[in-house]
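Participant: Quick one: sequence plus predicted model below, questions after.
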Amino acid sequence: MKLNNTTKKGAVALTIALVVFILIAFLVPFPRNGVFWTGFIFGVIAILAQIPIWMIAFKGAESARSKFYGMPIARIGTIYLIVQLILSLIAMFLSWVSVIPAWPFILIFLLILGAAALGTIAADVTREEIVRQDVQIKRDVNKMRELQSLGNSIASSCEDKSLTPELQKLADALRFSDPVSSDATYESEAELKRLLDDLQTAIFDGDTSGAQGLCKRAQSVLAERNRICKLNK
């Protein structure tokens, strides 16, 4: 897998953090008891855990928007890393106090690890829902964008001056209509598409009377479609 500059810098930072943490752990003459090993192991876990967290945060992040949505997940990982490393160092320093048992540290570190895991999962679920809604909205506005483009094309290409005002009025009405489609507006939009196609054909054939009738019908259907949109808000 090809790594981008951000990923490479992150990998270098993690490597440095791991090396520094190990050097501190083994250069300082800590007593190698249960408290020390608990702090050391959970510290290493926190550093290595950044790899899957970043993979989740930036999976499929080709666009700037995808990377932006992944930032809260990466932030959870970073907070977990900082908190755990601080507590791990505290635990290792407290290893000199022989009467302190290891189990409270194990319990606390497991709770922190669990909170980080749950936070990552929750943030990932939220991100996926936001992305799904973005895709849905983009898909839902495509139909009206197509109709607006067709309406503008018909109005701008018509050479019959008697039709131009009504065609421009229809194009403006399309442009200022609610752009979001739904199941409730499907039939109206399908009818609008058919009427606009017929209108384009009538103008091309020079059928002014027929074009005028189609234009009025299209305006009526569009008004009904807008009414449906308001009712479904």
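Facilitator: Everything's here; your move.
Participant: switch to C-alpha atoms for all contacts and neighbour counts from now on
Facilitator: Will do.
Participant: And the residue nearest the centre of the protein?
Facilitator: V131 (3.7 Å; CA atoms, centre = their mean).
Participant: tell me the contacts of it?
Facilitator: Applying CA atoms under 8 Å, 6 or more residues apart in numbering to V131 gives no contacts.
Participant: ranges for the helices of the protein?
Facilitator: Secondary structure of the chain by DSSP state H: the helices cover 5-27, 34-48, 50-57, 64-94, 103-157, 164-175, 186-205, 208-231.
Participant: Comparison target below:
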Amino acid sequence: MSRNKKSGYIIVAIAFVLFNVIVFAIPTEKTSVFWIAYAFTLVAFAAQIAIWKAAFNKADTLKSRFLGLPIIHVGVVYLILQLIVFIVFMSLPTIANWIPVVTCAIILGLSGIFLISTDLGREEVVRVEEKVQRKVSSLKELQADVEMIAEAQSDPEAKRALAGLAEKIRYSDPMSDESLAPIEDEISTRIVALKTQPAADTSSSVKQIEILLSERNKKAKLLK
């Protein structure tokens, strides 16, 4: 169990104990309204455990843990709202039972919607980040290939052309899309072909790759 998760559980446990001590120490009439609101408040406390678990179970990296904080925030807000509503209904023990049921159910439902939406948002951010990282890694591999080809070249003109290509790959847009796959595959194929190409043809081949790279970057920019 991670330290953050353990700390969260301890905080919830302490808050739950304090809540019960205060609630049952105050001399109020324990009507059905009280017990309905109390039951929903217990659900809110229990939900905190599931929320903290959801927030940190998928947190493999520091960034993913940070992205889990909004989920915890929604959970805490839900608990606070439920506690406020409980206090209100505890002071109104004779109102109709349907009022606390409907009110607490609405709070629970809306909180659930916000929690699910927040978690989906986090998953989407992580998915996009992973996609970008894969593409950055792919571009770095292409850059490394070009740099190694340049190092193996003895022709000064070819070496300069390859160095320029490596620099352009380095600063290429890391974002990608399925529609860019054909042109990216062609760039990769042409770079591989440079390894066995005569030095005299390298400069012209590099120019063709640069044209493809420029086209790819422009299309990537339009897709944003």
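Facilitator: Received, thanks. Just so it is clear, the structure is predicted and the values come from calculations on it, not from any experiment.
Participant: circling back to that earlier point, what lines up against the residue nearest to the centre of the first structure once you look at the second structure?
Facilitator: V131 of the first structure maps onto V126 in the second structure, with residues paired by TM-score structural alignment.
Participant: now swap in A91 of the first structure and tell me
Facilitator: So, by TM-score structural alignment, A91 of the first structure is matched to F89.
Participant: With A190 of the first structure instead?
Facilitator: With TM-score structural alignment as the criterion, A190 of the first structure pairs with D185.
Participant: what about its match, how many residues close to it?
Facilitator: 11 (other CA atoms under 10 Å).
Participant: how near is it to T118 of the second structure?
Facilitator: 36 Å (CA to CA, to the nearest Å).
Participant: Equivalent analysis for I209 of the second structure, please.
Facilitator: 42 Å.
Participant: Then A54 of the second structure?
Facilitator: With distances taken as CA to CA, A54 of the second structure is found 11 Å from T118 of the second structure.
Participant: swap in S2 of the second structure?
Facilitator: 22 Å.
Participant: Give me the more crowded residue out of those two.
Facilitator: Shown here are S2 of the second structure and T118; by other CA under 10 Å, T118 has more neighbours (19 against 9).
Participant: residue range for stretch 52-64 of the second structure in the first structure?
Facilitator: Counting by TM-score structural alignment, stretch 52-64 of the second structure corresponds to 54-66 in the first structure.
Participant: what does that stretch rub up against?
Facilitator: Under CA under 8 Å, 6+ apart, the answer for stretch 54-66 of the first structure is 67, 69-74, 77, 124.
Participant: Aligned to K9 of the first structure, what sits in the second structure?
Facilitator: Alignment note (TM-score structural alignment): K9 of the first structure maps to S7 of the second structure.
Participant: excluding its backbone neighbours, what's nearest L139 of the second structure?
Facilitator: Closest residue to L139 of the second structure apart from its sequence neighbours, by CA to CA, 6 or more residues apart in numbering: I169 at 6.6 Å.
Participant: Report the separation between that neighbour and S214 of the second structure.
Facilitator: 10 Å.
Participant: Could you check which of those two is surrounded by more residues?
Facilitator: More crowded of I169 of the second structure and S214, by other CA under 10 Å: I169, with 22 against 16.
Participant: tell me the contacts of the corresponding residue of the first structure for the more buried one?
Facilitator: Under the alignment by TM-score structural alignment, I169 of the second structure pairs with L174 in the first structure. Counting by CA under 8 Å, 6+ apart, L174 of the first structure makes contact with 144, 147-148, 151, 222.
Participant: same deal with I183 of the second structure?
Facilitator: Contacts for I183 of the second structure (CA under 8 Å, 6+ apart) come out as 212, 216.
Participant: could you redo the last one with a cut-off of 10 Å?
Facilitator: Going by CA atoms under 10 Å, 6 or more residues apart in numbering, I183 of the second structure touches 189, 212-213, 215-216.
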